[in-house]
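In: Sequence and predicted structure are below.
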Amino acid sequence: MSSALLAAPIMLPSLAGTMSLIFRRRRRWIGAAISIGSCLLQVAIAIALISRASESGPLPYAMGDWPAPFGIVLVLDRLSAWMLLLTALLGLAVAGHVTLTGLDRKGWHFHPVFQFQLLGVNGAFLTGDLFNLFVFFEILLIASYGLLLHGQGARRLTAGVQYVIVNLTGSTLFLVALGMLYGVTGTLNMADMALRAAAIPQGSRGLLEAAGLLLIAVFALKAALLPLHLWLPRAYASAAPPVAALFAIMTKVGAYAIIRVCPMIFGRDVETILLVTALGTIALGFIGMLAARHLRDMAAFGLIGSTGTLLVAIALFSQDGLAAALYYLPHTTLAAALMFLTVDLVVRWRGMEGDAIVPTPAFAGQVLTGVLFLGAGVALAGLPPLSGFIGKLLILNAALASPLAAMIWAVILVTSLVAVVALARAGSTVFWKHDATPPPQREREAPHTIEALPAVFLLALLGALTLGAGAATRYTEATAAQVLDRDGYIEAVLGPAPHAGEAR
């Protein structure tokens, strides 16, 4: 396979976004077809890249044929390929849902901005240097501003302004951290920085460690880790549910950056801080679900809680912990997206009651949405038989080696029970209890069950992750070993280490 294929996940959505922009205003179906076709191609490319990554070590691709660390370099390995496949599958489901439900009719720019969002996410997973990680972060954030405001409304505008302010602050801190790191190491290429950081004398590491902590704080902000989570519930609950479903991958970009940067450059110095804040995030998220009065709020807090569970596994910084995290990561992303798409179906089919957790008259499509809600709830709470249960077992097993094992077990098990109670309360209220008052005398539009296909697709993916748990865990175990093989990554990007007396 040509290494040039590494650029396809970046170039394809860029091209598709531009083409859908050209056709979108007058021929909506052409723009939608281009967007969905792009997502299908991205799935195929991601599968090919996973096959390639499984055959050998990290594969670099120098843009413009400028070698690292002087030029822009993309790096494919098991981790980046895994994330690309997850992004492509999620993007396909969201694009299909938006097209089938007609959400893209509320603004002609949806599909172009959606494709540029995928461009930013894919670039963040592939880049081999921190400055271009910042660039791709900005691309995906700028696109997310447009998607968040899609459909308009005062609530979305207010939440959008807050979201922009928070992320601009994060971007500023990101730049400050990059400036500090460049001043200390003289490079922003991750492989080169890992080499140079290791050579800095212990007495001169203060500035490096301060810059590293600031950078990790930025990634924690992107992952909505306590106490930097405040932006997420309002933003995600205010956005159109399909947009919030796509945004489920954005917190994973922050988690991915922590996985990529900490073991290679900064080591395990932040393990305890990250672990304690992740446990607090779990408690906050699942207790927030219990307090929620609307399904969208509950889904947003569920995403926070499940992301906290993911960060606990990452914060262990062990091979078993990373392997468990990488199995649980696609699960929590797909489960949160499924919940948001199900909520959108409830809002569309239920009528004037919207997503409020209150009893209402029976509505058409109630059985189908109830089944989807049950599947999403089981997945989000981490109950058997779906993959969340396997993922949590893997995380608990990996945590046995941690000094905080008892606390980790207690928090994950207790909050899982809280999540079950919250989801059972919401599900029984919305789908089982019925308002005794007669329904208003108005016609409700009959639901088009084809609109549920993307949600069913996500549920099927969760089932496939469960049935294929053996193959998936073997892949994630090999991925975790590769992530922790710092020397292998450096050699792949920069070339073999020079002989004694030679400059690299």
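Out: The structure has been received and is ready for your questions.
In: all contacts plus neighbour counts: C-alpha atoms, from now on.
Out: Will do.
In: Quick check, Lys106 in contact with Gly151.
Out: Yes. The pair Lys106 / Gly151 is scored as a contact, 5.4 Å apart, by CA atoms under 8 Å.
In: more neighbours, those two?
Out: It is Gly151, of Lys106 and Gly151, that has more neighbours when counted by other CA atoms under 10 Å, with 16 against 11.
In: separation between the more buried one and Gly370?
Out: Between Gly151 and Gly370 the distance is 26 Å, computed by CA to CA, to the nearest Å.
In: can you give me the helices for the stretch 51-200 of the chain?
Out: With helices called from DSSP state H, counting those that start in this stretch, the stretch 51-200 of the chain shows them at 78-101, 110-126, 130-148, 154-185, 190-199.
In: Please identify the buried residues of the third one?
Out: What it means is helix 130-148. 130-148 (16 or more other CA atoms under 10 Å).
In: So which elements touch it?
Out: Packed against helix 130-148 by the contact rule (3 or more CA pairs under 8 Å, 6 or more residues apart in numbering; DSSP states H and E) you find helix 110-126, helix 154-185, helix 241-247.
In: Please compare the first structure with the one that follows:
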Amino acid sequence: MGHLVTLPILLPMLGAILLLLPPCGKNVKVRRTVSQVFALFTLVASLILLNYSASNNIEVYAIGNWSAPFGIVLVSDMLSTLLISLTSLLALCCITYASAGDDESGSFFHPLMQFLVMGVNGAFLTGDLFNLFVFFEVLLIASYSLLMHAGDKHKTRSALHYVILNLIGSSIFLIGLGVLYGVLGTLNIADMAVKVSQLTGDDVALAKIGGLLLLIVFGLKAAILPLHLWLPKTYSSALPVVAAMFAIMTKVGVYAMLRVYTIIFGEQAGELAFMAQSWLWPLAILTIAIGAIGVLASEDLRKLTANLVIISVGTLVAAISMHSVMATAAALYYVIHSTLMIAVLFLLADLISVQRGKVSDRLVEGRPVAQPYILGAGFLVAALAVMGMPPMSGFIGKIWLLKASSQINGTYIFWPVYLIASFVVLIALSRAGSYLFWRHSNNEATKEKAAPLKTNVIITLLLCSPLMVIFSGPISDFTLAAAKQLHDVTNHVNTVLAISNHGSK
């Protein structure tokens, strides 16, 4: 694979730079074309890496041929390639959707989207915790500006809360990294996994403090309770196409938990083995519960969808805390499903709000939408998938997660909490659908219809759910293999350190 590992990072970076230069910076059509082309190239590069990793290959790229622990390495395994492919697909859809006119509501939409993709892909590919911090900052800076796209005073207030909390999180991240580096002398994930098991005495306590500080940061990024309060307001006030892209953002925090607390603080970490489990499990259950309450209390479709993000995060963190190959595999399948379906709900909320006039997407009686059949059918498919009803992908993800939890002692509470949350989601989405499509204050529909480009993107994303059912065999096989590869810490460490010590392939 060679330098191909760097392309999911370099392509969006190059695209963002070109989009800031003439003629891209001034010509709308050229800007949209360039942005879509680079998003497509990034997706193609990610899929090539995904196909290569499917043979259980781990590709390590040592930048500058500097070996660990001093060098920076990118690690392309089944988990990272799955997530960069998901990110690149979502980015292509969102950029295409925005090219129907949403990108003109503010400045620099397309370069910011490319920088966001660069940061997210970099976070998924890096094999070093300091560079995880760097890519976190890249994606956060881009997200700050995207939140203000087409902004007003409400978006400014939400963005300010988001910025302040994440600046605090970045400070804690640096402190945690400093503590761990002082104890271990390295921030390379594979090298840390080797050295953390050799700690003794006070160093164990210091490493635990550093690990728990990172847990706070990742919990903030993922939005688990009690660090979730920023998410509903932030996501619901953002431009819907931006909120749709942000569906992948919380997964970065979940991914960081999965990587750090499986490889560094996993079963081979000695006294620090599974140090986060006692925190993650109760917080995950409470996050699902608070997300369900938020869904039921939501006054509009965008807030409802934002609270669905919280439920999905709680579900994923619960799976991580089980420390099981089966639970991790189920979580990876669920990541694909939940990211795409939550994104499509944000986009549907956009079209519905435009066509309902002044009432927007609020769950009150209003004007009928101009395209009730296509929007109603799209909402029905997305709702069934999110609720986990057959024959949609959510049903497979739900059953797999429940089955995985049943095989682990002490996780019996997951069943009632998750099933009750699913029932609450069913009630909330049924209520939302009735207000949005059946209960009208008058019979006069608006004449404004959605651009064909927007409806095509929504249809494409909706098709992903039945396609995940049709191809559930190969997809589940891949996620199971990815989970096994992740939990095989010895193989991961030996591969990364052996390759990085001899330079990139």
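Out: Cool, got the structure. Since we're looking at a predicted model, the values are computed, not measured.
In: Report the TM-score for the pair.
Out: Once superposed, chain against chain, the TM-score is 0.95 (TM-score structural alignment, normalised by the length of structure 1); 493 aligned residues with a CA RMSD of 1.6 Å.
In: about what we covered before: can you list the helices and strands packed on helix 130-148 of structure 1 in a markdown table and add mean neighbour count and distance to Ala455 of structure 1?
Out: Shown next, in a markdown table, are these (neighbours: other CA atoms under 10 Å; distance: least, CA to CA, whole Å):
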| stretch | mean neighbour count | distance to Ala455 of structure 1 |
| --- | --- | --- |
| helix 110-126 | 27 | 18 |
| helix 154-185 | 17 | 24 |
| helix 241-247 | 26 | 10 |
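In: need these in TSV with distance to Pro263 of structure 1, can you?
Out: Below are those laid out as TSV (distance: least, CA to CA, whole Å):
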stretch	distance to Pro263 of structure 1
helix 110-126	16
helix 154-185	16
helix 241-247	26
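In: Which of those helices sits closest to Glu443 of structure 1?
Out: Nearest to Glu443 of structure 1 among these is helix 241-247; the distance by CA to CA comes to 24.2 Å.
In: how much does that closest one stray from structure 2?
Out: With mean CA distance after the TM-score superposition for structure 1, helix 241-247 of structure 1 departs from structure 2 by a mean of 0.5 Å once superposed.
In: Stretch 323-342 of structure 1 too?
Out: After superposition onto structure 2, stretch 323-342 of structure 1 sits on average 0.7 Å from its aligned residues (mean CA distance after the TM-score superposition for structure 1).
In: Ok, stretch 79-89 of structure 1 next?
Out: When structure 2 is superposed, stretch 79-89 of structure 1 averages 0.5 Å from its matched positions, counting by mean CA distance after the TM-score superposition for structure 1.
In: gap between the aligned partner of Ala331 of structure 2 in structure 1 and Leu338 of structure 1?
Out: Using TM-score structural alignment, the partner of Ala331 of structure 2 in structure 1 is Ala325. Ala325 of structure 1 is 20 Å from Leu338 of structure 1, where distance means CA to CA.
In: So those two - more neighbours on which side?
Out: A direct count of neighbours by other CA under 10 Å for Ala325 of structure 1 and Leu338 places Leu338 higher, at 34 against 29.
In: Quick one: map the more buried one onto structure 2.
Out: Aligning on TM-score structural alignment places Leu338 of structure 1 opposite Val344 in structure 2.
In: thinking its match is in contact with Phe246, fair?
Out: No. Here Val344 of structure 2 does not reach Phe246: they are 11.7 Å apart, not a contact under CA under 8 Å.
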